[in-house]
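**Student:** Sequence first, predicted coordinates after that:
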Amino acid sequence: MLRDFEIPGRSPVFSKNAAVATSHPLATSAALEILQDGGNAVDAALAACAVQAVVEPHMNGIGGDCFAIVMESDGRMIGFNGSGGAPKAASAEKLAELGVDQITPVSPHGVTVPGAVRAWETLSKAHGELPFDRLLTRAIDYAENGFPVAPRVARDWVKNVEKLAKLPASAAAYLVKGEAPKVGTILKYPRLAETLGAIASGGADAFYSGAIAQDIVDALAELGGLMHPDDLAACHTTAVSPVMRTYNGHTIAELPPNGQGVIALLILGILERFDLRNFDPYGPERFHLAMEATRIGYSVRDQYVTDPGFMDICHSTLVNEDYISELADMVSMDRRIGTLSPSALFPQTDTVYISVVDKDGLSVSLINSIFSEFGSGIVAPKSGVLLHNRGSVFSPRPGMANSIAGSKRPLHTIIPAMGLKGGKPWLCFGVMGGHYQACGHAHLLTNIIDYGMDVQAAIDFPRMFMDLKSHALEAEKTVPAATLEGLRARGHDISLSKNPIGGSQAIMIEPARHLLIAGSDPRKDGHAGGY
């Protein structure tokens, strides 16, 4: 179905050989360059990600974590968990001893070991074609010689001035005369360029040992952090098998915990019981069901999902059909569920996302994040490494699923995904937006599968999410007023969101027509491309 060309919007990108979709134009260009120079989809995704670590610093960086799924043309898949754990010295008891009763987004205790660089090297060695140093060329060039600030990046930067001004190293690195840079400002990061150069020549070990690692440890120690050089030296990437579940004839693959991918599958399982095709995609019934399923799914997530070594149950239990049916029975079409108590959920037994498919049918779904915008706001001054704050989801109190513990990986919101149809590759996709992502996966997939939208229309479609504590809903301004009133009539507290909700990239694979169909979110600066 063609879009209405009288209404501003984007068409999906059709290509024959390869396709790329990222949230920044310079990253898309870097990926296409790698593909046309003989690299494969893994090489291209890593080159794009490295560029975004420079040009989208509020969303991505080498001080963050990375997850990926690599899918062969025959549908075989392998996942990579590139998230790091808390310092070995960290524990609820240790934080109590230090007088810490809350791990704030800017706390040094919210900084876990950054796993991204190790994950990049692991992916390159396992599936790449080009030398690892070649993949960092564009990123080093932009850090050393400069890049222009893109519009959405500039918009988000303004909101973080106060955060960045708190520490001298952060202010020096990311503020221009104490202010956020304006659109088109040319920025350079010479220290980050040197660090990326060291990684290019020395591999991931150059980051996790020696001067760079010590700089990270010293920066955190100065603020009372517990990170030790041994914590960084022990960083490793774990190969994992994706968790799969069918939804209306399509197989959806997500990574297992410590990510929230199983919750996307759980939400889809609840929605499948109601057959969304019976409802207007813009209507209150569709959004009511989606948000009720989300409320249930996220309550389950917060109760159970964490580092699998610390989970009380097996993650497969959360996508058990009997369990999903029990949860679906909680949903009423006429009224919002009241309080979701933990006992009712017991089972019986900012971020960048990159999608690349190459000429040989290799697909990469990769997501890299520093969690909050500009992460912890803590910059290691000599190396220019901006550190994430993924550990801020830990609780300093003992006895909870996400209580902090030494070497424990925190709950992760970033979740790459793949879709298959008839056992063959069908969709390489992901959603950005922190906690929104599991909800966003379900929203994107139902737009495509239930409502027949193309990838770009599915990405563009109005979104809704909720406050994680109160479950009050927030809607983008493109959601119809009648839908908002219909939700209020069902007992929902709802208001308009102050910001666009999330972002997304997707590439649909049609081998019978030798076509790749790519879409990229207009809520960001990026675009899809192909050749």
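**Tutor:** That came through, no problem.
**Student:** use CA for all of it now, contacts and neighbours both
**Tutor:** Will do.
**Student:** how much space is there between the spatially most central residue of the chain and Ile354?
**Tutor:** Centroid check for the chain by C-alpha atoms, centre = their mean gives Ile414 as the closest residue, at 3.1 Å. Per C-alpha to C-alpha, to the nearest Å, Ile414 is found 12 Å from Ile354.
**Student:** Can you give me every residue that contacts the residue nearest to the centre of the chain?
**Tutor:** Shown in contact with Ile414 (C-alpha atoms under 8 Å, 6 or more residues apart in numbering): Phe67, Gly259, Gln260, Thr351, Ile367, Asn368, Ser369, Met432, Gly434, His435, Gln437.
**Student:** Turn the residues you listed into a markdown table, including neighbour count.
**Tutor:** Listed next are the contacts of Ile414 as a markdown table, based on neighbours: other C-alpha atoms under 10 Å:
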| residue | neighbour count |
| --- | --- |
| Phe67 | 28 |
| Gly259 | 26 |
| Gln260 | 25 |
| Thr351 | 31 |
| Ile367 | 27 |
| Asn368 | 34 |
| Ser369 | 36 |
| Met432 | 30 |
| Gly434 | 21 |
| His435 | 19 |
| Gln437 | 26 |
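**Student:** For Val300, list the residues it contacts.
**Tutor:** Per C-alpha under 8 Å, 6+ apart, neighbours of Val300: Ile263, Pro342, Leu345.
**Student:** can you pick the most crowded of those?
**Tutor:** Ile263 (30 neighbours; other C-alpha atoms under 10 Å).
**Student:** Leaving out sequence neighbours, find the closest residue to it.
**Tutor:** Gly297 (5.7 Å; C-alpha to C-alpha, 6 or more residues apart in numbering).
**Student:** and the one you found, what helix or strand is that in?
**Tutor:** Using DSSP states H and E, Gly297 maps to helix 284-304.
**Student:** Presented hereafter is structure B, for comparison with structure A:
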Amino acid sequence: MSLFHRSLFCAVLLVPAIACAADRVTGQLFATRSEVIAPHAMAATSHPLATQVALDTMKQGGSAMDAAIAANAALGLMEPTGNGIGGDLFAIVWDPKTKKLYGYNGSGRSPKSLTLAEFQRRGLKDIPPTGPLPVSVPGTVDGWFALHDRFGRLPMADNLAPAIRYAREGHPVHEVIAYYWDRSVPRLSQYPGFKEQFTIDGRAPRKGEMWKNPNLADTLQKIADGGRDAFYKGDIARTIDAYFRANDGFLSYEDLATHQGEWVQPVSTNYRGVDVWELPPNSQGIAALQMLNILEGYDFSKIAFGSPEHVHLFVEAKKLAFADRARFYADPAFSPAPVDRLVSKDYAAQRRKLVSPDKALREVQPGTPKQLEEGDTIYLTTADADGMMVSLIQSNYRGMGSGMAPPGLGFILQDRGEMFVLPASDEQRAHPNAYAPGKRPFQTIIPAFITKDGKPWVSFGVMGGAMQPQGHVQIVMNLVDFGMNLQEAGDAPRIQHEGSTEPTGQSTAMSDGGEVNLETGFPYETIRALMRKGHRVIFADGPYGGYQAIQRDPGNGVYFGASESRKDGHAAGY
């Protein structure tokens, strides 16, 4: 699109400059600011201070992995609305030594002593979103140490030191974090330890107010001194065990002591010459690959960004991929998904036949890919002078997690177990994501990576529940199909479809086509055309995810960085 046409496009839309900035001298239609460019290292996180922690770590000789761990530890303090050591972690790492990508699944399992009979005894049809019952083993600390053992250079004590210092001395709370914190306090203050450790006289800290968490500082110091086992087999684990025994819970010392994350092989598909990489189930990453495979069958060089065709095809591809997501994605130790078939081109071609150019799908059944027989998350990415690039995502799941905050520890346990199907019938008992003791629930958090010609190109992620694979696909399309730069690709207005059948027991099958949320910036003509096709288009504030990315430019020997304009994020380099 020429600069003239871009300017005309924005003038017709009459949208705010933040959504349509064609009057910038660069001509970048949607970018709210320029990309960050640096020669040695780059970090992009959802908090400016965490980004500085990551850069300081690399300046002190740390690798991109050291920087990612240091930033993640800081974010657990600074953004408890989205993450912390009570949650899970996934990562994709480009190792310049072996010139390979490595994947890590740091998700925890359900308590071994919590049985289906217990849920039935309580008369529950779904696993509640808060309290002791949705809590699963937190996998983050184990993930830190596994990743550090392979890719770290600095001592772990050095990586945790900045977070410990900020926890003792305090840091100012940022705007979006203050907003979500305030929303969480009324829901979670009923749980023991939350109000005492995560409020100021019963209220959330306000924007700009200094926040300290000395309990978390003590916990992180124990981990720094005693390593991984200080969390899973030491006093921290014993405190967690006693807390749940006293509060009608089931997470035990044994659950923690026997936890182990795992290295996994990333899965990819080629989309118009670039390879897009995700992690396999129990995460939802391959939904993005399934969507891309379906969309590859359409010529987007002839389909404009924001046109009715663009939005319609995207939404229909999402419906198809999410039908499979609801049916097949689960803990592979209990029910392996046919991953190779799900991400194959010929399977995508079969599913693509279900898409009508003129009519929105109202109901979608999962395919038959037989083999030949309000989630809150942080995403960060780092890159160092040696070429290592880290794509890392970490979460407590909904809101600030379960609300369960063991005394003196300074963190909240995740509520990821809410994602299980709680069986009420034989059919549900056979569901791959049906609850079982010692099982990993379906996971929404997914890091992503793009390679080009076998070399690292973009490390990126878009946080936010079911928005994540939808966001990943939009970033790839914006970069590849619409020629946007790294910042513009994240700032462009987003699409979110809601209402697909979910891989949990908390929703019925989609029968009405769901609804399409369109962010400010799409033409009114597009909205009208989508409605004519049968889409239900609505307006919504804020469900469009949060984005960070780093792009490698080997020709110039530099990194480009981009961060989310909708949140408190920051990209910086040196």
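**Tutor:** Perfect, thanks for sending it. Keep in mind it's a predicted model, so treat the numbers as computed, not measured.
**Student:** Once they're superposed, what TM-score comes out?
**Tutor:** The TM-score (TM-score structural alignment, normalised by the length of the first structure) is 0.96; 529 aligned residues with a C-alpha RMSD of 1.7 Å.
**Student:** sorry, back to before: the residue nearest to the centre of the first structure in helix, strand or coil?
**Tutor:** Recorded secondary structure, Ile414 of the first structure: coil (DSSP: H, G, I helix; E, B strand; the rest coil).
**Student:** thinking again about what came up before, adding distance to Ile378 of the first structure and secondary structure as columns, could you present the contacts of Val300 of the first structure in TSV?
**Tutor:** Listed next are these as TSV, based on distance: C-alpha to C-alpha, whole Å; DSSP: H, G, I helix; E, B strand; the rest coil:
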residue	distance to Ile378 of the first structure	secondary structure
Ile263	31	helix
Pro342	35	helix
Leu345	37	helix
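**Student:** Any chance of TSV for those residues, columns distance to Ser325 of the first structure?
**Tutor:** TSV is the format used below for those (distance: C-alpha to C-alpha, whole Å):
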residue	distance to Ser325 of the first structure
Ile263	14
Pro342	17
Leu345	12
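**Student:** where do the helices sit along the stretch 351-500 of the first structure?
**Tutor:** Counting by DSSP state H, counting those that start in this stretch, the stretch 351-500 of the first structure has these helices, from start to end: 437-449, 455-460, 481-489.
**Student:** one step back: what about the second structure, which of the contacts of Ile414 of the first structure hold up?
**Tutor:** Retained in the second structure by both residues aligned by TM-score structural alignment, their matches' C-alpha atoms under 8 Å are the following of these: Phe67, Gly259, Gln260, Thr351, Ile367, Asn368, Ser369, Met432, Gly434, Gln437.
**Student:** if we can go back for a sec, mutual contacts of Ile414 and Ile354 of the first structure, please.
**Tutor:** Ile367.
**Student:** what sits against Gly406 of the first structure?
**Tutor:** Counting by C-alpha under 8 Å, 6+ apart, Gly406 of the first structure touches Gly85, Ala86, Pro87, Lys88, Ala89, Ala90, Ser91.
**Student:** which of those residues count as buried?
**Tutor:** Neighbour counting with 16 or more other C-alpha atoms under 10 Å marks Gly85, Ala86, Pro87, Ala90, Ser91 as buried within these.
**Student:** now the second one: how far from Ile267 of the first structure?
**Tutor:** Taking C-alpha to C-alpha as the measure, Ala86 of the first structure falls 29 Å from Ile267 of the first structure.
**Student:** Which residue ranges of the stretch 51-200 of the second structure form strands?
**Tutor:** 88-95, 100-106, 171-172 (DSSP state E, counting those that start in this stretch).
**Student:** Onto which residues of the first structure does the last one map?
**Tutor:** Right, the one you point to is strand 171-172 of the second structure. Matched against the first structure by TM-score structural alignment, strand 171-172 of the second structure falls on residues 147-148.
**Student:** since we're on Val264 of the second structure, how many residues are nearby?
**Tutor:** By the criterion of other C-alpha under 10 Å, Val264 of the second structure has 15 neighbours.
**Student:** Which position in the first structure pairs with it?
**Tutor:** By TM-score structural alignment, Val264 of the second structure lines up with Val240.
**Student:** Then Ser356 of the second structure?
**Tutor:** So, by TM-score structural alignment, Ser356 of the second structure is matched to Ser332.
**Student:** and what of Met42 of the second structure?
**Tutor:** Checking TM-score structural alignment: Met42 of the second structure goes with Ala19.
**Student:** and its match, how far is that from Leu444 of the first structure?
**Tutor:** Taking C-alpha to C-alpha, one finds Ala19 of the first structure at 19 Å from Leu444 of the first structure.
**Student:** Would you mind telling me which of these two has more residues around it?
**Tutor:** More crowded of Ala19 of the first structure and Leu444, by other C-alpha under 10 Å: Ala19, with 32 against 24.
**Student:** Contact partners for the more buried one?
**Tutor:** Contacts of Ala19 of the first structure (C-alpha under 8 Å, 6+ apart): Leu32, Val356, Val357, Asp358, Ile507, Leu516, Ile517, Ala518, Ala528, Gly529, Gly530, Tyr531.
**Student:** about what we covered before: mind putting the helices of the stretch 351-500 of the first structure in CSV, distance to Leu289 of the first structure included?
**Tutor:** Putting the helices of the stretch 351-500 of the first structure into CSV (distance: least, C-alpha to C-alpha, whole Å) gives the following:
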stretch, distance to Leu289 of the first structure
helix 437-449, 11
helix 455-460, 18
helix 481-489, 10
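**Student:** of these, which approaches Asp37 of the first structure most closely?
**Tutor:** helix 455-460 (27.3 Å; C-alpha to C-alpha).
**Student:** buried sites along stretch 423-440 of the first structure?
**Tutor:** For stretch 423-440 of the first structure, by 16+ other C-alpha under 10 Å, it's 424-440.
**Student:** can you tell me which residue in the second structure aligns to Ile212 of the first structure?
**Tutor:** Checking TM-score structural alignment: Ile212 of the first structure goes with Ile236.
**Student:** doesn't its match fall inside a strand?
**Tutor:** No. Counting by three-state DSSP, Ile236 of the second structure is not part of a strand but helix.
**Student:** How much space separates it from Thr115 of the second structure?
**Tutor:** For Ile236 of the second structure, the distance to Thr115 of the second structure - C-alpha to C-alpha - is 25 Å.
**Student:** which residue in the second structure lines up with Ala264 of the first structure?
**Tutor:** By TM-score structural alignment, Ala264 of the first structure lines up with Ala288 in the second structure.
**Student:** which SS class is that match?
**Tutor:** Assigned with three-state DSSP, Ala288 of the second structure falls in the helix class.
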